[in-house]
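Visitor: Got a predicted structure plus its sequence, pasted below:
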Amino acid sequence: MSNILEAIHSLEDKLQTLLSNYEFLKKENEILLQSTTNFQHKILEQQQFIVDQKRAFDVLKVAKAIDGSGTNTRDTKLKINTLIREIDKCIIQLQD
């Protein structure tokens, strides 16, 4: 009888430890999921910042080329033509 009681107590202790570990891991998982979400949000913000900076850089390159400070007028003309085509596409979309 004593062996049975010891086995039951041992089983209860192991079950309690298992439940405790489960709760700990559950909380840790929630924290990690929240951190992951925060990091993904920051990554998206940084990617958008990079896109904005590239656009600003392209605009600056065009402005410098138009100003005459650069020697790549052909690139500037191509960029202006590309911008005009994009504007035309936008106008067509707005008209529809």
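Guide: Cool, got the structure.
Visitor: Could you use CA atoms for every contact and neighbour count after this?
Guide: Will do.
Visitor: which other helices and strands contact the strand or helix carrying Ile87?
Guide: Element membership for Ile87 (DSSP states H and E) is helix 73-95. Using 3 or more Cα pairs under 8 Å, 6 or more residues apart in numbering; DSSP states H and E, the elements in contact with helix 73-95 are helix 2-67.
Visitor: what's near enough to touch Lys64?
Guide: By Cα atoms under 8 Å, 6 or more residues apart in numbering, Lys64 lies in contact with Gly70.
Visitor: Below is an additional structure, to be compared with the one above:
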Amino acid sequence: MSNTIEAIHLLEVKLKDLLVRYEFLLEENEVLLKQNGELQMLLSEKQRQLEDQKQKFDVLKVAKTMEGSNEDSRNTKLKINALIREIDKCIVLLNS
């Protein structure tokens, strides 16, 4: 009879320990999910900022080549013409 009571008591202790661990893991999971969400928002903001900076850099490159030599000016005009042709192709595709 004493072995049965000890076994039940040991089972009770282990069950309480499991419940404590479970509650701790639930809280830890909640904290980690919150941090993950914050990091995802920060990442998307940084990606948007990177895209903005890339666009500004491209504009600056074009502006710098325009104020440069004739060769740079020629390259810029070629780039602009290529962009215009690409836009025209897109318009044709959209209209068809």
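Guide: Great, that's in hand. The model shown is predicted, which means the values in this text are computed figures rather than measured ones.
Visitor: thinking again about what came up before, which positions within the helix holding Ile87 of structure 1 qualify as buried?
Guide: Buried residues in helix 73-95 of structure 1, counted by 16 or more other Cα atoms under 10 Å: 76, 79.
Visitor: Outside of it itself, list whatever touches it.
Guide: Here helix 73-95 of structure 1 makes contact (Cα under 8 Å, 6+ apart) with 62, 65-66.
Visitor: Quick one, which of these are buried?
Guide: Using 16+ other Cα under 10 Å as the threshold, 62, 65 are the buried ones among the contacts of helix 73-95 of structure 1.
Visitor: what's the closest of the contacts of helix 73-95 of structure 1 to Ile50 of structure 1?
Guide: Among the contacts of helix 73-95 of structure 1, Val62 lies closest to Ile50 of structure 1 (Cα to Cα), at 18.3 Å.
Visitor: which non-adjacent residue is nearest the closest one?
Guide: When the adjacent residues along the chain are set aside, Val62 of structure 1 lies closest to Thr76, with 5.7 Å between them (Cα to Cα, 6 or more residues apart in numbering).
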